[in-house]
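>>> got a predicted model here, sequence first, then my questions.
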Amino acid sequence: MIDNQNDLTNTSDAQSRLRRKGGRSRRASVLLGAVALGAVTVAGLAQGTLLPPYNQAVAATAAGNPAAVQPSFADVVAKVKPAVVSVRVKVAEAAPAESSFSGDESGFPPGSPMERFFRRFGENAPNGAPGGERRGPGPKRFGEAQGSGFFVTSDGYIVTNNHVVEKGTKVEVTTDDGRTLAAKVVGVDPKTDLALLKTEEKGPFPAVPFAKETPRIGDWVIAVGNPFGLGGTVTAGIVSARGRDIGAGPYDDFLQIDAPVNRGNSGGPTFNLAGEVVGVNTAIASPSGGSVGIAFAVPSETAGKVIAEIQDHGSVKRGFLGVQIQPVTLDIAEGIGLDKAQGALIARVEEGSPGGKAGLKTGDAITALNGKPVKDARDLSRAVAMLDPGATAELSVYRSGKTETVKVKLGSMPGEKTAAAGPGSPADLGKLGLALAPAEEVRGMEGKGVAIVGVEPGSQAEEKGLRAGDVIAEAGGQKVSTPQDVASAIEKSRKEGRKAVLLQLASPQGGRFLALTLPTG
């Protein structure tokens, strides 16, 4: 089971089992561990194969300081922990359609005779409605999601996971020194499960950088976050694997780490020993819902680029090739004459796409991109998506028994086209209290329009009933598909001398209109 970790679970059963363990077996385990450690230390001294930081530890032991055998992460933790925050999100839950009565309200089990009696005759029947039936929709209910995050700039930008904030109506962060700050969603990228928040509180805030180098398998890492609501928790482990595909999205390329990561760690950072963020914790594989030593983090090279795009443009721009691809299996490799099953086979070329214009053909096998070998179809998808629209990609293509070089000027991924921010446009959306994204990019949404992914607490948008999850179909009488379309409609309404912009909202229950007063200044 792959489990995104933004829920709080009960650990009392696990704690009681630990308390029932006998002290004798525990002492035996400690002794066995000491013996095992001694064996490893002796072997390392004999072969000279120990890696830092154990080299220094062994040297210290030989000098008569046994306490130095285990490395300490305290200096790194002291450096990075102030930048890590706990994220709390108020989430609107679906209201009951007709009845607000439940067995829990009566104190009797649902379906029991007494529960049926109270349902029929109890005080929960509003306005004398028989059977406890509510006339009209019930009151909106709210839940709370919890996660983690970290400051990436001193002026208050915070990174977390999209799944932590995607359904939120109000976001707050708690800093390491105990302050609670209101935050708004700047933008999200569901395809990599990343989100960028911003607090308007005055800084400076302690910030941490993304690592520029990819960690090696076996490198030490430190995870800091808010597991089970316990903020400021630090765990340590190593990088277990790289390039993991867990089926979470089209560009999966996760680091696997064995540092204990649990529910509530989502969106929190994993650091190297230099105090740089090497990954953003996103998911765990667990049969129980708790840590079993298999956690997944978005690597820094992906997270750094995505967050920079969101900060600059409000969404992510990705390169687009315009071809449908599939893996090169052993049978396919033998059939087309390739030496090994590696690369991506073109199954279809979209008419008028960048790949089609460059001369790519069905049956071509793409074996390298900009000189770097392509492992498989997913590897090619990730690599192209990391390039900017308009960039020229040099493809090595195996065709009719020989390799050719094809240069392609990449386009923009459909549905992710976002124009450069014009003067005042981002500020206008911010003053309205809205964070927007193309609806087709937002997980769980279908159709066209612009999705509201965040509403600033206390803004006029919140006061007039807009919520995360609403979809704007038209703004100022114009159909919209990107946040920039909405910003353009606002600017047009202002130039026409209007004091408000009219929004048409779409929902499965039908559409409605709502006017927002235009920001001034």
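The structure has been received and is ready for your questions. Numbering: from 1, shown residues only.

>>> contacts and neighbour counts: CA atoms only from here.
Fine.

>>> tell me who's in contact with residue 289.
By Cα atoms under 8 Å, 6 or more residues apart in numbering, the contact set of residue 289 is 3, 262-263.

>>> at 7 Å what do you get?
Counting by Cα atoms under 7 Å, 6 or more residues apart in numbering, residue 289 makes contact with residue 3.

>>> before we move on, which element is it in?
Counting by DSSP states H and E, no helix or strand carries residue 289.

>>> mind listing what's buried in stretch 340-356?
341-346, 348-350, 353-356 (16 or more other Cα atoms under 10 Å).

>>> can you add secondary structure and give the residues you listed back as TSV?
Below are the buried residues of stretch 340-356 laid out as TSV (DSSP: H, G, I helix; E, B strand; the rest coil):
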residue	secondary structure
341	coil
342	coil
343	coil
344	strand
345	strand
346	strand
348	strand
349	strand
350	coil
353	coil
354	helix
355	helix
356	helix
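
>>> second one coming, line it up with the first:
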Amino acid sequence: MRELVRLVAAASALFVYSGALAQERRVPESRQELKLSFAPVVAQTTPAVVNIYATRTEKRRRNPIMDDPFFRQFFGDGAQPQERVQRSLGSGVIVSDDGLVITNNHVVEGMTEMRVALSDKRELPAKLILKDKRTDLAVLRIGEGKEKFPALAFGDSDALAIGDLVLAVGNPFGVGQTVTSGIVSALARTQNGLGDFQSFIQTDAAINPGNSGGALVDLDGRLVGVNTAIFSQTGSSVGIGFAIPANMVKVVVSSARAGSKGVIRPWFGAELQPVTTEIAESLGLKHPAGALVSSVAKGSPAAKAGVETGDLITAVDGRPVDDVEGFAFRFATQPVGGQTTVSAQRQGKPISMIVALAAAPETPARDQRTIGGESPFTGATVANLSPALAEEMALKSDLRGVVVAEVAGGSIAERLGFQKGDLVRQVNDGKVGSTRDLEKASAGSQGYWKVTIERDGQLITSVF
């Protein structure tokens, strides 16, 4: 009898467990269930989704001919410089009750004034706290901590499954707050050129211009993604939208809370290459998957963990890695400090390595300088390349030297074709080892200039 009771209890527990799983994900089973509404989720989430209005005022230069007093007799003061106002419209999500707002970097890039419109019709000035071009995310602050705001809790974007129902909330075309529904169409979308850390959530929930920076939420009202782009030939939604996963958004928000000027990510210190069909065949793989280590920087966390050239990385912290972009996303969403497990195959045998989650070192110091005078580099801002700067600029981690960090518009450097990310190797056959060397070499008066740079692994020598 006791044995029968135990069996009944076990069967009941199994039934309850199976019922719980069924409640998590299932299709509607009755006409009544088809009448269920998203209204409770909408009411819960929309107060935390805001509209963002950003502006920048530029002065347009007047025609130089107007400097001549003769022409001013005819045109008078009406030819004075005019102001042109550029505007940007987007959406945002309040992610903490003290007023932190996440949005897309492209919504606020270059803007000097930002205002946030809340769902209760109030408009508040916003301050840019942090921006990260590599993920196309930016963090704003409203309220200066003086009041509490409705905020969305983060969900686990890694727990999403293809087919899950989601809602997109934003301000498309500036018509006002709008909610659309759809499903998760695909996960870990890469190779779409939207950012350096590509692992986007694809959804068919209607996303249109103005939705950028808005919320993608699950049916529990949690933020699982930030809407960022659409694939369209018309400019309107055709059912292919992309959202930045919440687990990447968390990293950016954490950096903003820590008071960092930029996002602090762990440094791996190895270069990876995609696994082609030919490489997969040579490694004895059934299909192309993973990320192949092509080089390892000396002294990097990867080197210290024992990562070797030729290793095929297959997982980070137990989560599969399908390609190079997938590894970059998985590793970048790990918190700095502590360690993680990187799984790989070496000569056909599975191995695992413990990698320290450390920030890239800032050595040598950047010693950033803007080159003046009259040389090919006039108007270029250069810096000593360190692992930290290489990570920031998405350059190879084993590169060293002097890198062009910025090029001023209309400068001599821009007209001569120098680009951000160029490594300056030689000037007039003299090696350039530091920004001080380059500034010194650029100060002299030369009849001609012979410059060698490295761009995308290729050495280019030009004479000016």
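Here it is on my side, so go on. Fair warning: this is a prediction, and the values are worked out from it, not measured in the lab.

>>> ranges for the strands of the stretch 401-521 of the first structure?
Under the criterion DSSP state E, counting those that start in this stretch, the stretch 401-521 of the first structure carries strands at the ranges 402-409, 411-412, 434-438, 450-455, 471-475, 478-479, 500-506, 512-517.

>>> what does the second one correspond to over in the second structure?
Taking TM-score structural alignment as the measure, the second structure aligns residues 358-359 with strand 411-412 of the first structure.

>>> what does the matching stretch contact?
Applying Cα under 7 Å, 6+ apart, the external contacts of stretch 358-359 of the second structure come out as 264-267, 336-337.

>>> type out the PyMOL command that picks the buried ones from those residues.
Only the buried entries of the contacts of stretch 358-359 of the second structure go into this PyMOL selection, using 16+ other Cα under 10 Å:
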select buried, resi 264+265+266+267+336
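
>>> that older thread, quick one: closest of the strands of the stretch 401-521 of the first structure to residue 57 of the first structure.
With Cα to Cα as the measure, strand 450-455 is the member of these nearest residue 57 of the first structure (49.4 Å).

>>> same for that closest one, what does it pack against?
Under the contact definition 3 or more Cα pairs under 7 Å, 6 or more residues apart in numbering; DSSP states H and E, strand 450-455 of the first structure sits against strand 434-438, strand 471-475.

>>> in the second structure, what stretch matches the last one?
Which is strand 471-475 of the first structure. Residues of the second structure aligning with strand 471-475 of the first structure are absent, taking TM-score structural alignment as the criterion.

>>> which strands and helices sit next to that strand?
If you count contacts as 3+ Cα pairs under 7 Å, 6+ apart, strand 471-475 of the first structure packs onto strand 450-455, strand 500-506.

>>> so which of those is the most surrounded?
Per-stretch averages of neighbours, counted by mean count of other Cα atoms under 10 Å, single out strand 450-455 among those, with a mean of 28.

>>> that strand relative to strand 434-438, how many degrees between them?
Inter-element angle recorded for strand 450-455 of the first structure and strand 434-438: 140 degrees (by axes from the mean of the first three to the mean of the last three Cα atoms, to 10 degrees).

>>> what does residue 156 of the second structure align to in the first structure?
Looking across to the first structure (by TM-score structural alignment), residue 156 of the second structure lines up with residue 212.

>>> give me the spatial nearest neighbour of that match, chain neighbours excluded.
residue 301 (7.0 Å; Cα to Cα, 6 or more residues apart in numbering).

>>> mind listing what residue 281 of the first structure touches?
Here residue 281 of the first structure is in contact with 265-270, 296-298 (Cα under 7 Å, 6+ apart).

>>> next: residue 65 of the second structure.
For residue 65 of the second structure, the contact set (Cα under 7 Å, 6+ apart) is empty.

>>> let's go with 10 Å and repeat that
The contact partners of residue 65 of the second structure, by Cα atoms under 10 Å, 6 or more residues apart in numbering, come to 71-72, 79.
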